[in-house]
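Visitor: build me a model:
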Amino acid sequence: MNLSTPPARFVQISVGTVVAAVLVAGMVRTSPARSTVSAAWRDASTLSTEGWAGAWGAAMQPPVEGNEDTGPNWSREGFADQTVRQVVRVTAGGTRARIRLSNLYGTRPLRVSGATLGRSAGGAMVWPSTMRTLTFGREKSVVIPAGREAVSDSLALPTSPLERLAVSLRFTERTGQATFHRFAMTSSYRAQGDHLSDQGADAYTQSTSSWYYLSGVEVSGTPVSRERNTVVAFGDSLMDGVGSTPGADARVPDHLAERLAAEHRPLAVVNAGIGSGKLLHDSECGGEKGLTRFRRDVLARPGVRSVIVHLGANDIGAPQTGDPCVRPSPRVTARQLIDGHRALIRAAHGRGVKVIGMTVGPMKGALFPFWSPEGEKVRQEVNDWIRTGGEYDSVADADLAMAGASDPAMPRPGYVFMDGVHPNDAGSHAIAAAVDISAL
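Guide: Reported below is the predicted structural model:
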């Protein structure tokens, strides 16, 4: 078995030296000619983030095919004369809200003909009277250049922590291949024609478990947004939620957000994990390496106070798989991985962001070729540096939380998903409990 085709419901493994300059390089691509850009478009990188918090987010990926095991997705085909409704759970409340849309991996300008935001009533339904029309520069439609992001105007919509919102996007023209997030671990819905304002779900007859173009929901008007109070969970499939129950909001960042809400801590949590992601190298299904995307997916978000970093497992394990989905897969040393982590720490500290290092969990016992004695030595050396090196501001020990009693190189049976390596809901809860929330 390989990483790209785990058994039904498996979503692929992930945790996944470049100079630190990559981290501070520009995150946008060359925009098309001015004539192709809507006057309503506002470059996300030029907008002030003061007074805003990232209440929800997803790291964007280039399009990739689905399969019978990971499930279908619409990233290759894109959309035409369709409405897409996506449901997300915000981790902080506010009095106003706005969304962030990404055409990062588009090859042409993306025309969004309309967008709405409302409270989810379950599935593709929206609570009556909560539907709001989103605008961009006071226009209902927007054209986003290839390689860029846009942020909507803010609108009045009171929200509370752990509430689900429904974002609907209308595409009248053919979009081409779609920038997306592969493993949403929840359902997104598609309808033919214009169903932006539908409160019911009847027209939304198709679904998939990915998010499209939607990279953030942001809130303002509460203590969470008045200071830098956003925590970003940055990493691979452990952060992304692979192994957790679909639709249950049972990922590690979800459990962390619930802890913070229960203790009335004014902190929001954004999930910037990507299944199959690596620290040092790009991959076909995991997208850009952590060193490249750190600035965009962490430091460029509004109100970031701290970041939790979990990367390295795919760098260590992928060479054993032979899976084209995670190529290129050169063998890495502990020193290379440590240097990569140090580059992330420097970039974060340069922006006044606290960095929490998370150890790499047990990898032995996976049902696909992922573990080796040589790789285990690398994992142990990297974990020892994370724990004792003193370079991270704090440490969350996922390895200790997941380690089996008889063989610490293997995960506890009650904490592991059926693939033998990813944490299940209980394991994700245990890892989130290992985070010292006072350090955030």
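Visitor: okay, CA-based contacts and neighbour counts for the rest of this
Guide: Will do.
Visitor: nearest residue to residue 183 in space, please, no chain neighbours.
Guide: residue 210 (5.5 Å; C-alpha to C-alpha, 6 or more residues apart in numbering).
Visitor: next, the second sequence, to be compared with the first:
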Amino acid sequence: MALTPVAAVAADTNGSATGWAGAWTGSAQGVYPVGYSVAQPGPTGPAGPGNTAPLLTAAFPDNQARNQTLRMIVHPSVAGASWRVRLTNEFGTRPVTFGRSYVGLQSSGANVAPGSNRALTFGGRRSVTVPAGRTTLSDPVSVKVTDAWSQRLAVSLHVAGESGPMTWHAAAFTTSYLSDPNAGDHTADPTDTAFPHSTTSWFFVSEVQAQRQDATTVVAFGDSITDGFFSTMNGNDRWPDVLQRRLDERRSAHRPISVITEAIGGNMVTRIGRTPGGCTPCDGPPALDRLDRDVLDRPGVRVVILLEGINDLGGGNASADQVIAGYREIIRRVHAQGIKIIGATLTPSGGTEFGLYGTPETDAKRRAINDFIRTSGMFDGVADFSAVTEDPANPGHLRPAYDTNSTVGGAGDHLHPNRAGFLAMGAAIDVAQVERFVRQPAVKRAA
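Guide: Have a look, this model is predicted:
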């Protein structure tokens, strides 16, 4: 499937001199509730390909926003004083009108720090209507973030009228807040009184940019393992978060580097789709189709770290050659923009009881793909996640210490590493190499 053209206000391209950098992203993946959410409050929806996530029935009784306010909490990866916010209606079927939108500093829960809440404008106007299949980028707004690790932004959106189908990112691993339906505009409220409902997903917001002349962007591009499945809620301990902290520790000698996560649970490299009975719409647009939107069109991107392919094997029964062909196309398109790309080896999935993830055949394909990543020379660098997560006593399986669920507790599923596994993966990345790639001039290669 190909993505509809989505930029109502064009994003800055890589290498532009506008001084904007990606500070946070949440890949738009489809229409609520189709997707794989994690720790979402609410009853489980009807089973089947059309409805896989728990339903927020109190906030969205008919699966749409209705004259209500959504307070989305996002974690910028760099400090800053001026921001732009992208609102998305990419998967909607009708225009969505945002009557008012605000950005402020979260203090606790749905509370906003006193004096920090600022109104967003779009082309100078307070209200904006985003057509179906489109996005829009706000004007700059001034909110001072001095410490990106201790401060989060609260993006408050008033949906005027009915939204129709809502574009979302299912698994945020961050708690956001919702008003009652028909509660009206509470975007300017500093307190959480009007926000009785919580969600662990992001709705209608897909990007926050920081105005930083000195910052560059690294994109972590992948599936649920990059999205943070089985990491802790609100813990910022996905492997891209670990990488961000490691880069920050060395930042005194270098320009700031912002790591943004463009990952979708279930996502595939190829367009092969799920085997019969699976939920292809749940997986979001394949990496080949969202590469421009989520990587090449983001501002200031200098490095991509790609971890994706296990869903093609375990969910879609693709061949190793099909995944490698997808890698080759991604590498070619990334290099054509003068961006470096690091290949991350696929982590093991032996013992997984759903799909084809746990079979010996899938593991053989995974090993062939990892050999390509390590030895083909097509990637500019390698992050060997397989080496640090695979159990040497039980090849093809995760280390037992990494095979539990840090999100909700209990046993793991043999596919997703836990918090400890993500720490090991983040530590396996050569940060000196990432810094070197960032400092090198961007040289575009022939496509």
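Visitor: got a TM-score for the two of them?
Guide: Between these two chains, after superposing, the TM-score reads 0.85 (TM-score structural alignment, normalised by the length of structure 1); 390 aligned residues with a C-alpha RMSD of 1.9 Å.
Visitor: what about the counterpart of the residue nearest to residue 183 of structure 1 in structure 2, neighbour count?
Guide: Under the alignment (TM-score structural alignment), residue 210 of structure 1 pairs with residue 201 of structure 2. If you count neighbours by other C-alpha atoms under 10 Å, residue 201 of structure 2 ends up with 24.
Visitor: just checking, residue 163 of structure 1 touches residue 89?
Guide: Yes - here residue 163 of structure 1 lies in contact with residue 89, judged by C-alpha atoms under 8 Å, at a distance of 5.5 Å.
Visitor: between the two, which is the more surrounded one?
Guide: residue 89 (20 against 14).
Visitor: follow-up on the earlier one: is the match of residue 210 of structure 1 in contact with residue 167, as I believe?
Guide: No - counting by C-alpha under 8 Å, residue 201 of structure 2 stays clear of residue 167, with 10.7 Å between them.
Visitor: check contacts around residue 434 of structure 2.
Guide: Residues near residue 434 of structure 2 by C-alpha atoms under 8 Å, 6 or more residues apart in numbering: residue 303.
Visitor: now do 10 Å
Guide: Listed by C-alpha atoms under 10 Å, 6 or more residues apart in numbering, the contact set of residue 434 of structure 2 reads 218, 243, 247, 257, 302-305, 340-342, 381.
Visitor: residue contacts, the equivalent of residue 338 of structure 2 over in structure 1?
Guide: Here residue 338 of structure 2 is matched to residue 352 in structure 1, going by TM-score structural alignment. Counting by C-alpha under 10 Å, 6+ apart, residue 352 of structure 1 touches 299, 304-306, 346.
Visitor: which one (most neighbours) among the residues you listed?
Guide: residue 304 (28 neighbours).
Visitor: counterpart of that residue in structure 2?
Guide: Under the alignment (TM-score structural alignment), residue 304 of structure 1 pairs with residue 301 of structure 2.
Visitor: quick check, its match in contact with residue 11.
Guide: No - the pair residue 301 of structure 2 / residue 11 is not scored as a contact, 11.9 Å apart, by C-alpha atoms under 10 Å.
Visitor: what is the longest strand of structure 2 by residue count?
Guide: Identified as the longest strand of structure 2 according to DSSP state E is strand 96-108.
Visitor: among the contacts of residue 434 of structure 2, which are in helices?
Guide: Among the contacts of residue 434 of structure 2, DSSP state H puts 243, 247 in helices.
Visitor: now the match of residue 338 of structure 2: how far from residue 219 of structure 1?
Guide: 22 Å (C-alpha to C-alpha, to the nearest Å).
Visitor: likewise for residue 355 of structure 1?
Guide: Taken as C-alpha to C-alpha, the span from residue 355 of structure 1 to residue 219 of structure 1 is 23 Å.
Visitor: done for today, thanks.
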